[in-house]
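S.K.: got a predicted structure plus its sequence, pasted below:
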Amino acid sequence: MSSAVEFDRVARPDGWWRSAVVYQIYPRSFQDSDGDGIGDIPGITSRLDYLAELGVDVLWLSPVYASPQVDNGYDISDYTDIDPLFGTLADLDALLAAAHERGIKLVMDLVVNHTSDLHAWFTESREPGSAKRDWYFWRPARPGCEPGTPGAEPDDSHAAFAPSAWTYDPRSGEYYLGIFSPGQPDLNWENPEVRQAVYAMMRWWVDRGVDGFRMDVINLISKPEELTLGGPIEPGQGSLRRVANGPRLDEFLAEMNREVGLDAQNLLTVGEMPGATIEVARRVTDPARHELNMVFTFEHVNLDQASWSKWDLAELPLPRLKENLAQWQDGLAEAGWNSLYYDNHDQPRAVSRFGDDSPEHRVDSAKTLATVLHLHKGTPYIYQGEEFGMTNAPLTQIEQYLDVESLNYHSLASAAGVPEEQILRSLARKGRDNARTPVQWDATPYAGFTTGIPWMAVNPNYRQINADEARRDPDSVFAHFQQLIRLRHSSEVVREGRFQLLLPDHEQLWAFTRTLGDEVLLVVANCSSAPAELPVGSLPDLDGAELILGTHPDAAATTLAPWESRLLRLSPPR
């Protein structure tokens, strides 16, 4: 997989990602360049000046590889080719070169827990006796059952997007494991040939000039011993939790780091790890272990659910959210590193979920949520449109949904007798479609996303909420994000200062300090749609404090307006 072509590089000094801000692009919905209604790589290239204006350092590109699109590209049929939906490999090389010219690095999405069922590896694996048979998990029917009949699956495990994690293959006469869907069979990382094939592919991308990898569900690559030894997965709901953080995870990650040269080349590595605890995250991000730079925790985005199911809605009091993020700050303070995010392609819009997306409060709540997140310690991630306050879509009928997860939930919940109104309420709040409506660039038809018919309907509020409007307003959400990014670049205390949560039980205020040497920054944020009194006696001395960044003009008032936030530099002690 080596290439004789010399590709562009940018400097990657040690620890560069600690001062970086990452911007995630979901290509299908970012910018269409050819009028087919689907975002593409040339469209991304056309918007690089906008991203440079915002000030971000890294682009994380969600999958653009060849794929049958069962799960919008997270089912890859060829790791070293680009899907024609998005362009060509030459387009990707051009994007990479243009980004590097602007000092912006590019991180690829790495999806190696599973492939597509159309990948050549899996096609060969389907043949009994094939040399690649053991590249995937194949099992016979349950003892005493006829293969392919209901209840004959090797065990009762559920898939994320299907009723069973096991799919019968008539050609093989056996079942294969796909813990997401039948179109996404799991690779068997116990096989060293699988691992070496993955590492060779990663080296191929590094040779082309990419600057790192976001690793999809990477903590699922090491499966439980009972499965790898031929037994069943423990039955029950929430099967993903039962295959996470397996016994060889650290071994595999350290091997990957060594074989690909991740640390040696100062590449950014972030592992998506559903079900990972603080202990797991601290272990895999400890620099001394040479595994990953950081992980995506899921705990804070699971707090608004009442059970293992994301669709089982629950209220989220502010103290609970503050406590969780503070635990991660404290847990990774001495060894490891945090990734900071609210939004991504799998999560609803932050301003609709954690803020107030009403016309009265949308701008201030988007600003204040950003202030709080970006002033924690770690690497912040911005999801496309978050920087100007895009909201959830007004989806009220199942016919409006496109995502496989949403459609699967509707089917299963309907069959179980859950009222349609309840199903739709859960989908509207938590469905992934909310994150995937096209980026709202301007107030022209289809929000400037395409000259054709968009693959997914544009949020109708694009005439009021769009990037063009935000860029022209010096008091916009976009301008606020620019200031936060500049602070991370310029302030060592923002990057490296010690975190301490204040007022942990306050129902409205999110307050904390960042401290480095004699410099102390104080964040006070009213995360509610009602005024909040500042409990001066419970905070550090504010006499002589300097306002660094605020959402409202009267920074001396002791009452914070709804969704007002302030960043203050405290006077040094005398």
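M.R.: Everything's here; your move.
S.K.: please make it C-alpha for all contacts and neighbour counts, starting now.
M.R.: OK.
S.K.: show residues contacting stretch 282-302.
M.R.: 250, 253-254, 256-258, 263, 268-277, 281, 310, 321, 324-325, 331-332, 335-340, 342, 347 (C-alpha atoms under 8 Å, 6 or more residues apart in numbering).
S.K.: do the same with stretch 81-94
M.R.: When contacts are defined by C-alpha under 8 Å, 6+ apart, stretch 81-94 is touched by residues 27-28, 38-42, 45, 64-67, 208.
S.K.: any idea which element residue 510 lies in?
M.R.: Under DSSP states H and E, the secondary-structure element containing residue 510 is strand 509-516.
S.K.: counting contacts, what elements does that strand pack onto?
M.R.: Packing partners of strand 509-516 (3 or more C-alpha pairs under 8 Å, 6 or more residues apart in numbering; DSSP states H and E): helix 492-496, strand 498-502, strand 519-526.
S.K.: pretty sure residue 443 is in a helix, no?
M.R.: No: counting by DSSP: H, G, I helix; E, B strand; the rest coil, residue 443 falls outside a helix, being coil.
S.K.: so it sits against residue 470, correct?
M.R.: No: using C-alpha atoms under 8 Å as the test, residue 443 is too far from residue 470 to be in contact (11.4 Å).
S.K.: for those two, indicate the residue with more neighbours.
M.R.: Applying other C-alpha atoms under 10 Å to residue 443 and residue 470 shows that residue 470 carries more neighbours, namely 20 against 17.
S.K.: show me what the helix or strand containing that one is in contact with.
M.R.: Per DSSP H and E, residue 470 falls inside helix 467-471. Residues outside helix 467-471 that contact it (C-alpha under 8 Å, 6+ apart): 385, 388, 440, 441, 442, 443, 476, 477, 478, 479.
S.K.: the contacts of stretch 282-302 in strands, which ones?
M.R.: 268, 269, 270, 271, 272, 339, 340 (DSSP state E).
S.K.: now those residues as JSON lines including distance to residue 424 and neighbour count?
M.R.: JSON lines is the format used below for the ones in strands among the contacts of stretch 282-302 (distance: C-alpha to C-alpha, whole Å; neighbours: other C-alpha atoms under 10 Å):
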{"residue": "268", "distance to residue 424": "38", "neighbour count": "25"}
{"residue": "269", "distance to residue 424": "36", "neighbour count": "24"}
{"residue": "270", "distance to residue 424": "33", "neighbour count": "24"}
{"residue": "271", "distance to residue 424": "31", "neighbour count": "25"}
{"residue": "272", "distance to residue 424": "28", "neighbour count": "19"}
{"residue": "339", "distance to residue 424": "31", "neighbour count": "21"}
{"residue": "340", "distance to residue 424": "29", "neighbour count": "23"}
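S.K.: second one coming, line it up with the first:
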Amino acid sequence: MVYQIYPRSFQDSNNDGIGDLNGIKQRLPYLKKLGVDVLWLNPIYQSPDVDNGYDIADYEKIQPDFGTMTDFDQLLAAIHENGLKLVMDLVVNHTSDQHKWFQESKRSQDGPYADYYIWRDPVDGHEPNNWGASFNGSAWTYVPERGQYYLHLFAPEQPDLNWENEEVRQQVYSLMRFWLDKGIDGFRMDVINMISKVPGLPDGPLAQGAVYGDSSKFTTNGPRLNEFLQEMNREVLSQYDVMTVGEMPGVTPELAQQYTSLAGTELNMVFQFEHVSLAGNPDRRLGKWNDQPIKLSELKKSLSRWQEGLDGKGWNSLYWNNHDQPRAVSRFATDDSKYRAKAAKMLGTTLHFLQGTPYVYEGEELGMTNAHYTQLQQYEDIESLNAFHEYVEKEKIVDEQTMLEYLAHMSRDNARTPMQWDDTQNAGFSAAKPWFALNPNYREINAKDELAEQDSVFYYYQKLIKLRHQEAVIRYGSYQLLDPKDEQVFAYLREFQGTTLLVINNFTTETVERDYDQGKGKLLLANYPAGKLTELRPYESRAYLL
């Protein structure tokens, strides 16, 4: 069981409005009480914070906002003393443009760092190809000193490293050893399947009306990815007792079988995006930006494809929420107010009884919701702001009000509001004004109230975690989907060594009738008091041992 911490928003200990390492240490008893095994920290390295830490200027220094290396060492010791493990974020597809490697690389085409990044000559006085960046605009930026463009698949301040250069790879392995030798327990690897690009960097396909081409076919799951991951495993990972998970946009179960093979030559598991990318905008130029509900049959089909595809061949990571996704209870439930707690528990049940390693994102165990912002100035995230300027002001694809509705539904900022600890000023996060605005509902949804209420989302998640530790069928069982076309109920079976688990989840605000012969089983967990056996109330969830 992994608990993800976004350090900037978790707990401020020195009242500067920014969460920090000592704040995390302060909350270890809370995390121990929840029952998780592993903590994953988003980047805490020195950074200009163009992309909230995913633009790293020095991999071996702590961002001063978060504390010092001494603070980190003390936090790591405290984590281990509490019987927990620590996983760090590894961001090595790109660095910050303030990193010393890039500062040297951009000086000339001849220096020792000249080939550390992906540089190309202009073509007819323009960019080397038509690729667009993930945060809008071109994926290329021109540097007069070199007379060349460099590639950045994200912000211009995040130049892509050249993994074809063996020296770059050895530098990465060295910085990994730096942290592993300190005693950390593994890495979550940011967009790690983008480190191998297709040679020649050809133009990407253009959607109708689009300005930039889609590079994903040439930048994800590239020709040398397996080779690079195997080298990393051989030279570094296999030398330590660690857990690894690779964030991999555009990955398939077939590819994930290679990356997470039980032979253990690459990674332990991958983060895939299929189930959180099902609702899209009919206008393909807008990409992820939409406010559409996800069709349950499609969600079931996607999750089932991964459950069946990796069973006995690889390993799934299970998540609804993270720092890049809106809050699940607002996204997957049609009512995140009246039925918020019931829906949060139902979503937890659906996910935690699947095969794989579950991840809980800070505040998910409280049923935290989207912030439902209504004005652009309330947003902070570079992706959200760039998208608004690009699609509303520059290209005029969509009107302002509609785009604000899309941001309220999908913006990453929904996950980044400060953790809601109590109902006092600033929600117990800080005595100072927080770096980012609190979700206004913190007085109704907070950890203090949840810990005081035995029927809370927190204690339900605690039960889910405890059951996974206790029941082998939850950890190891095979998976079988029931009624794939049912648009109201997500029901499935898990089976292991003669034990069968039946999981039933109502994804609607309606009361529905379903009969799965559940009367033959022993009720393991439910989010409602006992009711009619075959009746499922709004967002009702039940699990039975048969």
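M.R.: Here it is on my side, so go on. Remember, it's a predicted structure, so these values are computed and weren't measured experimentally.
S.K.: care to give me the TM-score?
M.R.: Overlay of the two chains. TM-score (TM-score structural alignment, normalised by the length of structure 2): 0.96; 535 aligned residues with a C-alpha RMSD of 1.3 Å.
S.K.: that older thread, matching residues in structure 2 for the strand holding residue 510 of structure 1?
M.R.: Aligned by TM-score structural alignment, strand 509-516 of structure 1 falls on residues 489-496 of structure 2.
S.K.: to what extent does the matching stretch diverge from structure 1 after superposition?
M.R.: Comparison of stretch 489-496 of structure 2 with structure 1 after fitting gives an average deviation of 0.6 Å (mean C-alpha distance after the TM-score superposition for structure 1).
S.K.: residues contacting that stretch, please?
M.R.: Here stretch 489-496 of structure 2 has contacts from 296, 300, 350, 354, 472-474, 476-483, 500-508, using C-alpha under 8 Å, 6+ apart.
S.K.: what subset of those residues is buried?
M.R.: Buried members of the contacts of stretch 489-496 of structure 2, counted by 16 or more other C-alpha atoms under 10 Å: 296, 300, 350, 354, 473-474, 476-479, 481-482, 500-508.
S.K.: picking up where we left off before, give me the buried positions along the next helix or strand after the helix holding residue 470 of structure 1.
M.R.: The first helix or strand that comes after helix 467-471 of structure 1 along the chain, using DSSP H and E, is helix 477-490. Using 16+ other C-alpha under 10 Å as the test for burial, helix 477-490 of structure 1 gives 477, 478, 479, 480, 481, 482, 483, 484, 485, 487, 488, 489.
S.K.: the residues you listed into TSV, with extra columns for distance to residue 565 of structure 1?
M.R.: Formatted as TSV, the buried residues of helix 477-490 of structure 1 follow (distance: C-alpha to C-alpha, whole Å):
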residue	distance to residue 565 of structure 1
477	13
478	16
479	15
480	11
481	13
482	16
483	14
484	13
485	16
487	15
488	17
489	20
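S.K.: which residue range of structure 2 does stretch 476-487 of structure 1 align onto?
M.R.: Going by TM-score structural alignment: stretch 476-487 of structure 1 matches residues 456-467.
S.K.: and that stretch, how far out from the chain's middle?
M.R.: 21 Å (C-alpha atoms, centre = their mean, to the nearest Å).
S.K.: swap in stretch 449-465 of structure 1?
M.R.: 23 Å.
S.K.: can you tell me which helix in structure 2 is longest?
M.R.: Longest helix in structure 2, counting residues (DSSP state H): helix 166-182.
S.K.: that older thread, run the chain-centre distance for the match of strand 509-516 of structure 1.
M.R.: Distance, stretch centre to chain centre, for stretch 489-496 of structure 2: 25 Å (C-alpha atoms, centre = their mean).
S.K.: do the same with stretch 86-102 of structure 2
M.R.: Centre to centre, stretch against its chain (C-alpha atoms, centre = their mean), the figure for stretch 86-102 of structure 2 is 17 Å.
S.K.: so which residues make contact with it?
M.R.: Taking contacts as C-alpha under 8 Å, 6+ apart, the residues outside stretch 86-102 of structure 2 that touch it are 38-43, 47-48, 54-58, 76, 79, 103, 113, 116-117, 152, 156-161, 172, 184-192, 194-195, 243.
S.K.: run through the residues that contact the residue positioned nearest the centre of structure 1.
M.R.: Using C-alpha atoms, centre = their mean, the residue of structure 1 that lies closest to the mean C-alpha position is residue 344, 4.3 Å off. In this structure, residue 344 of structure 1 makes contact with 24, 382, 383, 435, judged by C-alpha under 8 Å, 6+ apart.
S.K.: any idea how far residue 433 of structure 1 is from it?
M.R.: 11 Å (C-alpha to C-alpha, to the nearest Å).
S.K.: same check on residue 350 of structure 1?
M.R.: Distance from residue 350 of structure 1 to residue 433 of structure 1, by C-alpha to C-alpha: 14 Å.
S.K.: and residue 234 of structure 1, by the same measure?
M.R.: 31 Å.
S.K.: higher neighbour count, the two?
M.R.: residue 433 (25 against 15).
S.K.: quick one: neighbours of residue 204 of structure 1, just the number.
M.R.: The number of residues packed around residue 204 of structure 1, counting by other C-alpha under 10 Å, is 18.
S.K.: next, the buried residues of the strand or helix carrying residue 241 of structure 1.
M.R.: Assigned by DSSP H and E, residue 241 of structure 1 falls within helix 239-242. Counting neighbours by 16+ other C-alpha under 10 Å, one finds that the buried residues in helix 239-242 of structure 1 are 239, 240, 242.
S.K.: on average, how far is that helix from the matching bit in structure 2?
M.R.: Looks like 3.5 Å for helix 239-242 of structure 1 (mean C-alpha distance after the TM-score superposition for structure 1).
S.K.: can you list the residues that contact that helix?
M.R.: Contacting residues not belonging to helix 239-242 of structure 1 are listed as 157, 158, 159, 160, 179, 220, 224, 233, 234, 274, 275 [C-alpha under 8 Å, 6+ apart].
S.K.: and the residues you listed as TSV, adding distance to residue 84 of structure 1?
M.R.: Listed next are these as TSV, based on distance: C-alpha to C-alpha, whole Å:
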residue	distance to residue 84 of structure 1
157	35
158	32
159	29
160	27
179	27
220	29
224	37
233	37
234	40
274	31
275	34
